[in-house]
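>>> I'd like to go over a predicted model; first the sequence, then the structure.
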Amino acid sequence: MKDNPRTQASRSAATRDALVRAARPLFAADGFAAVSTEAIVAAAGVTRGAMYHQFADKTDLFAAVFETVEAEMTARIDAAVSDAGESDPIALMKFGSGVWLDACAEPEAQRIVLVEAPAVLGWARWREIGLRYGLGLVQSLVQYAISVGRIADQPSEPLAHVLIGALDEAALFVAQSDDPSRARREVGAVLEGLMDALAVDPPT
């Protein structure tokens, strides 16, 4: 007797989730190259065949792990900004950039998002996944700032791209620094100065 489609889909989703959850701490601790597919399937409790049914290869699985981390980080920043109790969009942009830098400084995110992902996936795919999550959040803040007159009227998408680039480079600067605490303070101040430079007085 065959499983019904819903049962098959549920089982497939559970297998995929188990593989992502198993691979995530392994990639974070040891790096992509040092983690074998045997270690991943053993940690997930599935067969190699099941893994290759879900993912084309280890790189494809890593991309799913990276996307999961990106989605969580974006949701975390969105929630923090929403709960900040602040209405001024420039202040919200500064606050959100600080949350981003702090999230990227955490060992798991730093290893997976900033160190491994560009090398494993290549710059273009790393950027595409990152933009899929972060761009909408940044652009919504930019659009809000323009709508209330705190940033001069201009197309929001190119400005959002420039800000995303600055945020990524800031996080990489901290990740590659020999003194992360100092780098975090210094680059955080640079980002805040950049956002202050964009600001105009609100309309009266």
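In hand now; what should we look at? In this text the structure is predicted, and so the values were computed from the model without any measurement. Numbering: from 1, shown residues only.
>>> only C-alpha atoms from now on, for both contacts and neighbour counts.
Fine.
>>> now the spatially most central residue of the chain: which helix or strand?
With distances taken as C-alpha atoms, centre = their mean, the residue of the chain nearest its centroid is E70 (2.9 Å). Using DSSP states H and E, E70 sits within helix 58-82.
>>> need the residues that contact that helix.
With C-alpha atoms under 8 Å, 6 or more residues apart in numbering as the test, helix 58-82 has contacts from 19-21, 23-24, 27, 32, 37, 55, 92, 95-96, 99-100, 103, 109, 112-113, 117, 120-121, 129-130, 133-134, 137.
>>> and the residue nearest to the centre of the chain, how far from W126?
Look at E70 and W126: by C-alpha to C-alpha, to the nearest Å, they are 10 Å apart.
>>> what's the answer for L159, then?
20 Å.
>>> try it against this one:
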Amino acid sequence: MPASNDSLNTRHVAETRAALVRVGREMFSTVGYHAASSDEIVTRARVSKGAMYHHFKSKRELFEAVVIEVLSEYGTRLSKPRIKGADDWVRLIKLALRYLKAASADDAFRQVVLIDGPVVLGWVRWRKIQWEVGPVGFEAALENCMARGLIEPAPSKALAHTIIAAVSESVMFVAYANDREVARKEMEGVVTTLMNGFRIRPPQN
């Protein structure tokens, strides 16, 4: 049975948006937000400028969609392969270190999320997106660690914000470092020490 006009239109709309996000992501990752022009984005995506503004009110709105996509994908990637450790708190520390590694090893993540993200979107919006997209289940994971007696009792939401803020700043330090690999190794030790400061008992190896 042939597809209806409505289903064809819906698919076309979805494909157009996907093409804009894909090309925008490629350009924002390689040349940065400010050097990526809307004209070149629509040309590479093979859509009209009117089509772009039908989906996104501005280049900034397209950029936000790209940031959300990159963060969502990276959140999934952070959990693979499965993190092994002596206990849940050790595994959370290793998860934080994986995120830290992205600042030195993943150029697209570094450019889009860490360098252009806070500048283009503004600090408040950038942090809100990180909280909504990135740390899925993090607060619950902290509550689990407290229930197991691994870390000191504390308001879980406040603790989650504190740890995420500290790790985010650590990641920014690495992202802007002249030698990112050296900075990452230094910060890995700092983050590990900081997070282990919340422990009730030392980790069992």
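Structure received. Everything quoted here is computed from the prediction, not taken from an experiment.
>>> L159 and W126 of structure 1 - which one has more neighbours?
Comparing L159 of structure 1 with W126 by other C-alpha atoms under 10 Å, the one with more neighbours is W126, at 20 against 16.
>>> which residue sits closest to the more buried one, ignoring its sequence neighbours?
Nearest non-adjacent residue to W126 of structure 1, counting by C-alpha to C-alpha, 6 or more residues apart in numbering: P118, 5.4 Å away.
>>> mean deviation, the helix or strand where the one you found lies versus structure 2?
P118 of structure 1 is part of helix 117-121 when elements are defined by DSSP H and E. Here the mean offset of helix 117-121 of structure 1 against structure 2 after fitting is 0.8 Å, by mean C-alpha distance after the TM-score superposition for structure 1.
>>> tally up the residues packed near A119 of structure 1, please.
With other C-alpha under 10 Å as criterion, A119 of structure 1 counts 11.
>>> kindly report the same for G189 of structure 2.
11.
>>> sorry, back to before: where's the helix holding E70 of structure 1 relative to the chain centroid, distance-wise?
Relative to its parent chain, helix 58-82 of structure 1 has a centroid offset of 5 Å by C-alpha atoms, centre = their mean, to the nearest Å.
>>> L20 of structure 2 matches what in structure 1?
The alignment partner of L20 of structure 2 in structure 1, by TM-score structural alignment, is L19.
>>> how about the residue nearest to that match when sequence neighbours are not counted, what does it touch?
Leaving out its chain neighbours, the residue that sits closest to L19 of structure 1 by C-alpha to C-alpha, 6+ apart is A44, at 5.3 Å. Neighbour list for A44 of structure 1: A18, L19, R21, A22, A23 [criterion: C-alpha under 8 Å, 6+ apart].
>>> for the first one, helix, strand, or coil?
Spelled out, that is A18 of structure 1. helix (DSSP: H, G, I helix; E, B strand; the rest coil).
>>> show me the contacts for it.
A44, G45.
>>> relative to I68 of structure 2, how far out is the residue nearest to R17 of structure 2 when sequence neighbours are not counted?
Among residues not flanking R17 of structure 2 along the chain, H55 sits closest, at 6.5 Å (C-alpha to C-alpha, 6+ apart). As for H55 of structure 2, its distance to I68 of structure 2 is 15 Å (criterion: C-alpha to C-alpha).
>>> and the two? Which one has more around it.
I68 (18 against 15).
>>> counterpart of the more buried one in structure 1?
By TM-score structural alignment, I68 of structure 2 lines up with E67.
>>> and that match, how far from A91 of structure 1?
28 Å.
>>> can you give me the helices for structure 2?
Under the criterion DSSP state H, helices of structure 2 are mapped to 5-30, 38-45, 49-55, 59-78, 88-105, 107-109, 117-121, 123-133, 138-147, 156-175, 180-196.
>>> now those helices in JSON lines, with distance to P202 of structure 2?
Shown next, in JSON lines, are those (distance: least, C-alpha to C-alpha, whole Å):
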{"stretch": "helix 5-30", "distance to P202 of structure 2": "41"}
{"stretch": "helix 38-45", "distance to P202 of structure 2": "52"}
{"stretch": "helix 49-55", "distance to P202 of structure 2": "51"}
{"stretch": "helix 59-78", "distance to P202 of structure 2": "25"}
{"stretch": "helix 88-105", "distance to P202 of structure 2": "10"}
{"stretch": "helix 107-109", "distance to P202 of structure 2": "33"}
{"stretch": "helix 117-121", "distance to P202 of structure 2": "36"}
{"stretch": "helix 123-133", "distance to P202 of structure 2": "28"}
{"stretch": "helix 138-147", "distance to P202 of structure 2": "13"}
{"stretch": "helix 156-175", "distance to P202 of structure 2": "18"}
{"stretch": "helix 180-196", "distance to P202 of structure 2": "8"}
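>>> and among those, the most buried is which?
helix 88-105 (a mean of 20; mean count of other C-alpha atoms under 10 Å).
>>> fine by me, thanks again.
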